[in-house]
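Asks: Coordinates for the following, if possible.
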Amino acid sequence: MTSDPRSAPLVFITGASSGIGQALAARFARAGYRLALVARRTDELRAWADAQGLDARRCGIFGADVADIDSIVAAGQACIAQMGLPDVVVANAGISIGMDTGEREDVDVMARTFAVNNTGMAATFHPFVDGMRQRGSGRLVAVASVAAIRGLPGHGAYCASKAAVVAYAESLRGELRGSGVKVVTLVPGYVDTPLTRRNRYSMPFLMPVEAFADRAHAAIEAGAAWRVIPWQMGWVARLLRVLPIPLFDRLLAGRPRKHRQSER
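Replies: Below is the predicted model of the structure:
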């Protein structure tokens, strides 16, 4: 670990108060990074950082709601002012709520999902893009999902939002080609987090969040353009892509749906 904290590399992570975001924060801390962590629940985040022995020199905490563009942009700008330009930015914050298009309240759920998972991602990256381009280095990490591959019944908002993450990250990668800034798309399968524990359907190849963080960290450090984790879900994703529509529809018929907001 670097002796002078100010000279250590810096990672900026949204949605860091639990799940994948928190596991990635712990993994980057072990790798010697300084942490700039973002969440709405800053008290919980500070308690976690204190429990990890991360003082203010190594861990900055910023409160923001990624669904509010001005809020997350301000958090990014505060990070630059207080800690410097990050080496890695992980747009991890996301929500997953089931929906039924026939229910009016669920259309609002879809709008909120896109505000967090998509617009929030672009707003997370925004404060850092020009600085990274001028510096000639950096990694912008988009956290997608294998749910991006095909639409699942009852998951319209989440699947559509994650498909949009994949397309957005691909577009951004093309825009930054040759600049030295890498865009990394992480495609998790099922990871054991508070977000997945209430799912009422089978989750093949479910993996511990710490194991996911190890593999994600390796992919980010390598600057991989695309990485499905775990690798077994990569084969599932390939199969789903090529399944004929009638077979896909029969396979998914009767599959339990994700909890809607009113069922949570």
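Asks: use CA for all of it now, contacts and neighbours both
Replies: Will do.
Asks: so A74 is in which element?
Replies: Assigned by DSSP states H and E, A74 belongs to helix 69-83.
Asks: residues in contact with the helix or strand just after that helix?
Replies: Using DSSP H and E, the helix or strand that directly follows helix 69-83 along the chain is strand 88-91. For strand 88-91, contacts defined as C-alpha atoms under 8 Å, 6 or more residues apart in numbering pick out 10-15, 121, 124-125, 138-143.
Asks: can you check stretch 210-218 too?
Replies: By C-alpha under 8 Å, 6+ apart, the list of residues contacting stretch 210-218 reads 20, 23-24, 27-28, 186, 188, 191, 229-230.
Asks: now, which of those residues lie within helices?
Replies: 20, 23-24, 27-28 (DSSP state H).
Asks: Tabulate the residues you listed (CSV), appending neighbour count and distance to I80.
Replies: Output for the ones in helices among the contacts of stretch 210-218, formatted as CSV (neighbours: other C-alpha atoms under 10 Å; distance: C-alpha to C-alpha, whole Å):
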residue, neighbour count, distance to I80
I20, 26, 23
A23, 21, 23
L24, 25, 20
R27, 19, 22
F28, 20, 18
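Asks: Please generate a structure for the following sequence too, so the two can be compared:
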Amino acid sequence: MTREREERAKIRLRQARRPRLAMSAMNTNNLTVQNPYMPMWWSAAMPGAGHIMVGKIIKGFSLFLWEFVINTQSHLNESICYSMLGRFQEAKDCLDLRWFFMYVTVFIFACWDSYRLTLEVNQLAVLSYREHAPLSAVKLSSIEINYLIKTNPWLGVVWSLFAPGLGHLIARNLFQGLYFLICFIVVVYESRLLESIYFTSIGHFGEATRVLDMEWALFFPSIYGFAVCDVYFRIIEANQLFKLEQTRFLEGHYMDKAFKMPV
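Replies: Next comes the predicted model:
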């Protein structure tokens, strides 16, 4: 009987049209239902963030890089900083229109595309759930281990507050974790944040303000906010997949075939 169940499981694995989970030893990606306005909002905060949330990792990383390059070349964050201080003429003077208009086009595309993709992925996630697509519980390689396990989502949130990317490493999303850590290191270095914190701690507030590069420092709210939000929902979804995989395993190996599951 056990052998027959294993054969049926293999057949279902080959016939799965829409797999719910793709797990490698290095990373995890899955289909999940989300509110389409959330990825769109994060794309407005940081182009590429919404795509990463949906699961389009390469496109998201590319748009993230585009944001850093075009934003700094157009001096958009610097212009925003002057505008918030009421120094509107300086905001106009520092803005490079040649780069700015390229930024606007891709910004609108990132918001629209993340909304569209979320709707499509939501449909695939619902169909995958109805088809009872099989789930992998563990993936091994010679250098890394990945697996489904229940994790406290607030653990990922706390470590992401220390440094964006650390929470994703806890959630076993190696690619996102390393990418966010690299972005965090670059922004900390270019903004000279640690120097500013040092001068603030010894009471040299004027020097702390002088060394801080606001053009790069304004990236921090988006990077921190998205890293915390993304890892929280990723861990919750991984916990649900862990329960679902356990449920299907117990159904397939221990439940009587004559038993009818209540709807």
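Asks: TM-score of the superposed pair?
Replies: The TM-score (TM-score structural alignment, normalised by the length of the second structure) is 0.25; 105 aligned residues with a C-alpha RMSD of 5.6 Å.
Asks: Which helix or which strand is home to I61 of the first structure?
Replies: Secondary structure (DSSP H and E) places I61 of the first structure in strand 59-63.
Asks: Report the angle between the helix holding A74 of the first structure and strand 59-63.
Replies: In terms of direction (axes from the mean of the first three to the mean of the last three C-alpha atoms, to 10 degrees), helix 69-83 of the first structure departs from strand 59-63 by 160 degrees.
Asks: just checking, what packs against helix 69-83 of the first structure?
Replies: strand 34-39, strand 59-63, helix 120-135 (3 or more C-alpha pairs under 8 Å, 6 or more residues apart in numbering; DSSP states H and E).
Asks: Report the buried residues of that helix.
Replies: Neighbour counts over helix 69-83 of the first structure (16 or more other C-alpha atoms under 10 Å) mark 69, 71-80, 83 as buried.
Asks: Wait, a helix at G50 of the second structure?
Replies: Yes - counting by DSSP: H, G, I helix; E, B strand; the rest coil, G50 of the second structure is part of a helix.
Asks: ok, how many other residues are close to it?
Replies: 33 (other C-alpha atoms under 10 Å).
Asks: Output the contacting helices and strands for the longest strand anywhere in the first structure.
Replies: Counting residues, the longest strand found in the first structure (DSSP state E) is strand 181-188. Where contact means 3+ C-alpha pairs under 8 Å, 6+ apart, strand 181-188 of the first structure is packed against strand 138-143, helix 156-175, helix 209-222, strand 226-229.
Asks: Quick check: which of those is nearest to F248 of the first structure?
Replies: Closest to F248 of the first structure of these is helix 156-175 (C-alpha to C-alpha; 15.3 Å).
Asks: Check which residues of that closest one are buried.
Replies: In helix 156-175 of the first structure, the ones that count as buried by 16+ other C-alpha under 10 Å are 156-166, 168-170, 173.
Asks: now that helix and helix 120-135, what's the angle there?
Replies: 10 degrees.
Asks: Tell me what angle helix 156-175 of the first structure forms with strand 181-188.
Replies: 150 degrees.
Asks: helices and strands around helix 156-175 of the first structure, which ones?
Replies: Checking 3+ C-alpha pairs under 8 Å, 6+ apart, helix 156-175 of the first structure ends up next to helix 104-114, strand 138-143, strand 181-188.
Asks: and the helix or strand harbouring W99 of the second structure, how far from the chain's centre?
Replies: According to DSSP H and E, W99 of the second structure maps onto helix 97-130. Centre-to-centre, helix 97-130 of the second structure and its host chain are 14 Å apart (C-alpha atoms, centre = their mean, to the nearest Å).
Asks: From the contact counts, what lies against that helix?
Replies: helix 37-45, helix 49-54, helix 57-74.
Asks: Buried residues, that helix. List them.
Replies: 99-100, 103, 106-107, 110-111, 113-115, 117-119, 121-122, 124-125, 127-129.
Asks: again with stretch 121-137 of the first structure
Replies: For stretch 121-137 of the first structure, using 16+ other C-alpha under 10 Å, the buried residues are 121-129, 132.
Asks: Looking at those residues, which is nearest D249 of the first structure?
Replies: Of all those, D249 of the first structure sits closest to M121, with 30.9 Å by C-alpha to C-alpha.
Asks: Any figure for the gap between the closest one and V141 of the first structure?
Replies: From M121 of the first structure across to V141 of the first structure, the span is 10 Å (C-alpha to C-alpha, to the nearest Å).
Asks: likewise V191 of the first structure?
Replies: Applying C-alpha to C-alpha to V191 of the first structure and V141 of the first structure gives a distance of 18 Å.
Asks: Fine, thanks again, bye for now.
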